[in-house]
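Visitor: When you get a sec, could you give me coordinates for this:
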Amino acid sequence: MTSDVADLARPLTSAGAAPTILDALEAAGRGPEGFNFHSGKGVLTGALPFSRLVKEARALALKLLGVGVKPGDHVALIADTEGDFVRLFFACAYAGVAPAPMPLPMAFGGRDNYLLHVRRMIECSAASAAFAPAAMKDWLVEAADGLDLHLVGTIEDLADVAPAPGPLTPPDPDALAYLQFSSGSTRFPKGVSVTHRSLMANATAISRHGLKTRAGDRCVSWLPFYHDMGLVGFMLSPIVAGLSVDYLATRDFARRPLLWLELIARNKATISYSPSFGFELSAQRAATVDLGTLDVSSWRCAGIGGDMIRPHVLRRFAERFGPHGFSPSAFVASYGMAEATLALSFAPLDEGLKTETVDLDRLEQEGVAAPPTSADARSREFVLCGPALPGHEIECRGPDDAAMPERRVGRVFARGPSLMRDYFREPEATAETLSPDGWLDTGDLGYLVHGQIVITGRAKDLILVNGRNVWPQDLEWAVEAGVPGVRSGDVAVFSVDRPEGEEVVALVQCRSQDPAARAGLAEEVGKLLRLQFGTPVTVRLVGAHALPVTSSGKLSRSRARELFLAMQPEAA
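Guide: This is a model prediction of the structure:
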């Protein structure tokens, strides 16, 4: 590295000041740990020890300032799973600049839609520069055409930039650490403002209390860096804990899900997370191959988050990988969101999934989580996601904003040191979400039992059917379980307001072009939902992979609704 960095090798935070992620990085840099990046074949393609990251990020910070970016600015980063993203992220931090990680095109419908989405995010973040992986430079240049930016390009474009004179200024703990865009925001992206103080509060709570990290722990992750679970959970928190991480790109996991398990086995990893669909995809693929001598017995924290937790999927995973050392007690349910930096609750370690089955009729009609009264009663199994992290609070509130007693469904509110500062430049949205006394309206519905939070769904997705509150995932899962040939993720259910009342719609992915088969599928889906839920449903078939998903891979019901409204009327 250049001599410009040599005289800056000192802790940035002065005595008595609150720590930032840079202090954590420099502390981690005194050990041998770091980040390791693997190809789609599982080959190590790059190693980035924390000690080297400190030096390289400091040097790049001076280059950023040299190109005209100023402390307090924001920089857009297309977040591929590679070392250059990590270097640029921390270069921004050292320069006093807030990085804004942005998604790859894999979750979006077509090149033009992706470019428009990235352009909106650059504008919403008020970025003064934008960087992409080398393979995406042309796309980024096109997306940013006409915008007033100091630089649009790759990390290589900083090579010939004259560095600004040092020293680098320590960041204020209350300054913006980064902007996190909500994974569901597409037409009108909202940037979640996360300060250094909030980040450190959450990352420390995750490490010390949620996962109780210890010497010898090692992480594996395929989660994208542009999503809060990938960025905070498996890039920033491991730095705070001083742990090494082995990375697999999300696209490579999607092609070869068992490579995730192979990396855990090879590196004796102890901590790895996934939404339910990642466990499901792995179990499906494992059912068709010989796993040989695969041994994942080192995996002590198999975390689940990022979406509604599906217990039957996780049981199937445990059954398939049990003979290869996986213990069901390793499952760790958790709850959180970008507006809380990442995590709000963790289930107790070493206990596995704790679930309870409730009477679905009483849940829908009365908002009460009570046991079924008979063996043939309609029921639903929910997962307990643990108590709030230390220093945090979770309440479930009724329509009058009063806290509900245990086992009564209400809107979930949270408070604590990990919450966002605001939605960047969105004062009205911030006021709607954050109260003056610091409570966050999460937008989720749930109930408390024995102090643990149970999430039942998103408030905005709730469907009113004959006076009952019905969760769309119940209809979706019923179709997946009850209609042959329908796979997980093939169904999106939502409602549309009509003059004559609420219309319930199911978009179903169909892989057949045979008219008889298509008509039969639509009829069977409609019949099943009518019988099980007592409501007529408009069924529309779409092609394979046509249902929209968020940047984190979750089904986007709001965009599915837009897709339906844009469709020409047609017979199911």
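Visitor: hey, let's count contacts and neighbours off CA atoms from now on
Guide: Will do.
Visitor: State the next helix or strand along the chain beyond the helix or strand where Phe90 lies.
Guide: Assigned by DSSP states H and E, Phe90 belongs to helix 83-94. As assigned by DSSP H and E, the chain's next helix or strand after helix 83-94 is strand 98-102.
Visitor: quick one: contacts of the helix or strand that comes right after that next one?
Guide: As assigned by DSSP H and E, the chain's next helix or strand after strand 98-102 is helix 111-124. Helix 111-124 has contacts (C-alpha atoms under 8 Å, 6 or more residues apart in numbering) with 76, 102-103, 105, 108, 130, 139-140, 142-144, 186-191.
Visitor: now do stretch 545-555
Guide: Looking at what lies outside stretch 545-555 - C-alpha under 8 Å, 6+ apart - the contacts are 103-104, 106-109, 183-185, 224, 227, 307, 489-492, 507, 509, 556-557, 559-560.
Visitor: and if you look at stretch 134-150?
Guide: Contacts to stretch 134-150, defined as C-alpha under 8 Å, 6+ apart, come from residues 67-69, 115-116, 118-119, 122, 127-132, 152-154.
Visitor: circling back to that earlier point, give me the buried entries from the contacts of helix 111-124.
Guide: By neighbour count, with 16 or more other C-alpha atoms under 10 Å, these hold 76, 102-103, 105, 108, 130, 139-140, 143-144, 186, 189-191 as buried.
Visitor: Which strands and helices lie in contact with the helix holding Phe90?
Guide: Counting by 3 or more C-alpha pairs under 8 Å, 6 or more residues apart in numbering; DSSP states H and E, the packing neighbours recorded for helix 83-94 are helix 21-28, strand 44-49, helix 50-66, strand 74-78, strand 98-102.
Visitor: want to throw the buried ones among the contacts of helix 111-124 into JSON lines with distance to Thr355?
Guide: JSON lines is the format used below for these (distance: C-alpha to C-alpha, whole Å):
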{"residue": "Ala76", "distance to Thr355": "41"}
{"residue": "Met102", "distance to Thr355": "35"}
{"residue": "Pro103", "distance to Thr355": "34"}
{"residue": "Pro105", "distance to Thr355": "36"}
{"residue": "Phe108", "distance to Thr355": "34"}
{"residue": "Ala130", "distance to Thr355": "45"}
{"residue": "Trp139", "distance to Thr355": "46"}
{"residue": "Leu140", "distance to Thr355": "45"}
{"residue": "Ala143", "distance to Thr355": "46"}
{"residue": "Ala144", "distance to Thr355": "48"}
{"residue": "Thr186", "distance to Thr355": "34"}
{"residue": "Pro189", "distance to Thr355": "35"}
{"residue": "Lys190", "distance to Thr355": "34"}
{"residue": "Gly191", "distance to Thr355": "34"}
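Visitor: Spatially, what comes nearest to Ser329 if we skip its sequence neighbours?
Guide: Spatial nearest neighbour of Ser329, chain neighbours left out: Gly352 (3.8 Å); criterion: C-alpha to C-alpha, 6 or more residues apart in numbering.
Visitor: ok, that neighbour to Pro32 distance?
Guide: Going from Gly352 to Pro32 by C-alpha to C-alpha, to the nearest Å gives 32 Å.
Visitor: how about this one, so we can line them up?
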Amino acid sequence: MHSTSPLTASVQGTPIEMPPSWQDDGFRDTLPAILAAWARAHGTDPALTVLDHRGKPHARAGTLTWRELDRRTGDLAAFLRRTCRPGQRAALLMDQGADYVVALLGVIRAGLIAVPLFPPARGESCRQLANAVLDADPSVILTTSNLLGPTKSFVDEFRRAPVQLAAVDTLPPLRGGVPPCPEPGPDDLACLQYQAQAVGRASAVMFSQANLVAGARQAAGALGIRRGHNTSVSWLPLFEHLGLLLGLLTPLVAGIQTVLLHPSAFHDDPLNWLRALANYPGAVGAAPNAAYAFCVSRIALRDRAELRLHGVAALADVGDSVRPEVANRFTAAFAEYGLRPWVYRPCYGLVEATALVAATEGEHTETAFYRAQLALGRAVPTVPGEVDAVTLVAAGVPRRQQVCVVDTATRTPVPDGRVGEIWVSGPNVARGYWRRSEASTETFCVLLAGAAEAGEPCWWLRTGDLGVQYGGQLYVTGRVSDVLTVDGRSHYPQDVEATAESAHPAIAAHQVCAFTALFDDGPRAVLVAERATWVFVEELDEAEVAAAIRRAVAVEHGLALREVLLLGPGLLPRTPGGTAARARCRERYLAGGLGSGWQE
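Guide: All right, here's what the predicted structure looks like:
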């Protein structure tokens, strides 16, 4: 391994020296070069299909071939080279669709840094968008002609310096030649990925061309994607890291067709996604755990009858904790319609590692451990259903990168069966956080104890996630910052949330957040939950619901909840994937933005 810091290299603008094994494995390609190669070799094959479900019983499809996609991105890149300098930022404020893909790839091809975002809207998302645009400081904002007016009004509200606005679907004709510009290289920054769950100030992760290509190739290998055999079908938002990498860049790098749905098409009716998976050969998809639960709860039996899922090749469950009951319900619910059990693939990933770190092969593995022992840092297996047992789903094995479970106090690897922080090293690991050098150093540039003295140190990414190696697989137990520590005992929030959710039928699935807050007598546990949409608030005894939650959590975990808050449907902070955003929920609670609840 080489000791060049990814942070130092990105800040100083010097090339990163990567291990020879990574350089020789195709990780040094660039996205524009890969797209151009597919356009030359398979120009008339379909590259991108967008399904439009708006106001229609069945989707209308629009398709671009590899040659058309390459030409459109080239035209946009030529326009941007006339008006911008390499290394400047270009923010994307538009709806998901073909224009979004063209804008993203055209920006990267022009040597600019893409900032994938979303159209202006009202509420909390508008504030997040404004913070991101101010932090990125783009020289150009790309949108579509139908959004030019709202986008200009939005930008004028908070940005004093002038910024160029351009609609990618109505580019002005180029006059004169395009200034010469070198093609972007593997080490050039390609993208700033803002995190929807970040609290406080805006936070973006920096990706180089090499990071994105490496992450895409790792994901393609993990999911068994092969050109001529598979099609990617995704509804995930392209401004989120999972949608960007798994929904767009992985199929692009692998040379397979991308089929995109608008996220609202899934949230309005998850049948739209499963129907598309059934309609395209060798379909590959990805979604967070809550989305699979949503499919089971929202798709009626009469509608499932039309599905033919025999051809689906892989479905990655990534982005959230994988709950075993969801995994089993989803595979059982759709087995009758052709879904093979090994198609469902629990995975582990995070934005700082370009989405995917580990993935399973074959049918998923579940193991029951003693909950109290896990809280003490030991994975002691037990029988499922035993008192104090908690069942975890394995996240599989690392994919063309190194993973180490580490004792952070000593910075040494822990033996199998011991809980520690998950550290990752590989060509997929991002360059650091945009304009946050101190946080980047602490997160992306850490060494194992004694590594420097040993000769060839390897820089590691601290993921902030807790995990354990057991039986040759990685199990993710929780997040360091989310662990509930009350009266000297530790509890994993996702376990407490699952218990609370099952305590009363009026609680919405996957819409529960547990965290700690500081009271006069020290840190205490707080739980926030949403009412299910079918519940009439006039007929609900909220005190009874809060009492049921308290009893269940006390019996199952020995944890007393200081406060229980019940919110109306849609009021809990969410990620773009639809799951509860725990960190943002805690932030709003501490700021008094969630109101008062039932206190102990």
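Visitor: related to what we said a few turns ago, okay, Gly352 and Pro32 of structure 1: which has more neighbours?
Guide: Gly352 (18 against 12; other C-alpha atoms under 10 Å).
Visitor: which one in structure 2 is aligned with the more buried one?
Guide: Matched by TM-score structural alignment, Gly352 of structure 1 corresponds to Glu363 in structure 2.
Visitor: By residue count, tell me the biggest strand in structure 2.
Guide: Taking DSSP state E as the criterion, structure 2 has its longest strand at strand 507-519.
Visitor: Residue range in structure 1 corresponding to it, please.
Guide: Against structure 1, strand 507-519 of structure 2 falls on residues 486-498 (TM-score structural alignment).
Visitor: List the neighbours of the matching stretch that are in contact with it.
Guide: With C-alpha under 8 Å, 6+ apart, stretch 486-498 of structure 1 has contacts from 461, 463, 472-473, 475-477, 479-480, 502-509, 547, 555, 557-558, 560-561.
Visitor: Helices - which of those land there?
Guide: Among these, the members found in helices (DSSP state H) are 472-473, 475-477, 479-480, 557-558, 560-561.
Visitor: which residue ranges form the strands in the stretch 451-572 of structure 1?
Guide: For the stretch 451-572 of structure 1, the strands defined by DSSP state E, counting those that start in this stretch cover 452-458, 463-465, 468-470, 491-498, 501-509, 538-542.
Visitor: Grab the nearest non-local neighbour of the equivalent of Ala59 of structure 1 over in structure 2.
Guide: For Ala59 of structure 1, the aligned residue in structure 2 is Asp75 (criterion: TM-score structural alignment). Distances taken as C-alpha to C-alpha, 6+ apart place Gly106 nearest to Asp75 of structure 2, at 7.7 Å, with adjacent residues excluded.
Visitor: same check, this time on Phe188 of structure 1
Guide: Spatially, and ignoring its direct neighbours in sequence, Phe188 of structure 1 is nearest to Arg120 (7.6 Å; C-alpha to C-alpha, 6+ apart).
Visitor: gap between that neighbour and Leu147 of structure 1?
Guide: Where Leu147 of structure 1 is concerned, Arg120 of structure 1 sits at a distance of 11 Å (C-alpha to C-alpha).
Visitor: do Glu432 of structure 1 as well
Guide: From Glu432 of structure 1 to Leu147 of structure 1 the distance is 30 Å (C-alpha to C-alpha).
Visitor: all strands for the stretch 301-450 of structure 2, in order.
Guide: 314-317, 344-348, 358-359, 366-370, 389-393, 397-398, 402-407, 412-413, 420-425, 432-433.
Visitor: In structure 1, what range does the last one match?
Guide: On structure 1, the counterpart of strand 432-433 of structure 2 by TM-score structural alignment is residues 422-423.
Visitor: cool, the first one as well?
Guide: Aligned by TM-score structural alignment, strand 314-317 of structure 2 corresponds to residues 301-304 of structure 1.
Visitor: what's the mean gap between the matching stretch and the aligned bit of structure 2?
Guide: For stretch 301-304 of structure 1, the mean deviation from structure 2 after alignment is 1.0 Å (mean C-alpha distance after the TM-score superposition for structure 1).
Visitor: who touches that stretch?
Guide: 211, 270-276, 330-334, 349.
Visitor: Asp482 of structure 2 -> structure 1?
Guide: Counting by TM-score structural alignment, Asp482 of structure 2 lines up with Asp461 in structure 1.
Visitor: Could you list which residues are in contact with its match?
Guide: 471-472, 494, 557.
Visitor: that older thread, what lines up with the residue nearest to Phe188 of structure 1 in structure 2?
Guide: In structure 2, Arg120 of structure 1 lands on Asn131 (TM-score structural alignment).
Visitor: cool, and Asp174 of structure 1?
Guide: In structure 2, Asp174 of structure 1 lines up with Asp187, judged by TM-score structural alignment.
Visitor: correct me, but its match touches Leu212?
Guide: No. Look at Asp187 of structure 2 against Leu212 with C-alpha atoms under 8 Å: they stay out of range, at 10.6 Å.
Visitor: of these two, who's got more company?
Guide: Per other C-alpha under 10 Å, whichever of Asp187 of structure 2 and Leu212 has more neighbours is Leu212, with 31 against 22.
Visitor: What residues of stretch 355-373 of structure 1 count as buried?
Guide: For stretch 355-373 of structure 1, using 16+ other C-alpha under 10 Å, the buried residues are 358-364, 367-372.
Visitor: Ignore what I typed, I meant stretch 569-585 of structure 2.
Guide: For stretch 569-585 of structure 2, the neighbour count (16+ other C-alpha under 10 Å) marks 569, 572-574, 576-585 as buried.
Visitor: Pull the most distant pair out of those residues.
Guide: Pro569 and Ala583 (18.8 Å; C-alpha to C-alpha).
Visitor: Mean deviation, the longest helix along structure 1 versus structure 2?
Guide: Across structure 1, the helix with the greatest residue count (assigned by DSSP H) is helix 515-533. When structure 2 is superposed, helix 515-533 of structure 1 averages 2.2 Å from its matched positions, counting by mean C-alpha distance after the TM-score superposition for structure 1.
Visitor: hmm, who's touching that helix?
Guide: 475, 478-479, 482-483, 510, 512, 535-541, 572.
Visitor: ok, which pair from these is furthest apart?
Guide: Farthest-apart pair in those is Ser512 and Thr535; separation 26.6 Å (C-alpha to C-alpha).
Visitor: Those two: who's more crowded?
Guide: Shown here are Ser512 of structure 1 and Thr535; by other C-alpha under 10 Å, Thr535 has more neighbours (15 against 12).
Visitor: Where does the helix holding Phe90 of structure 1 end up in structure 2?
Guide: So helix 83-94 of structure 1 sits over residues 98-109 in structure 2, by TM-score structural alignment.
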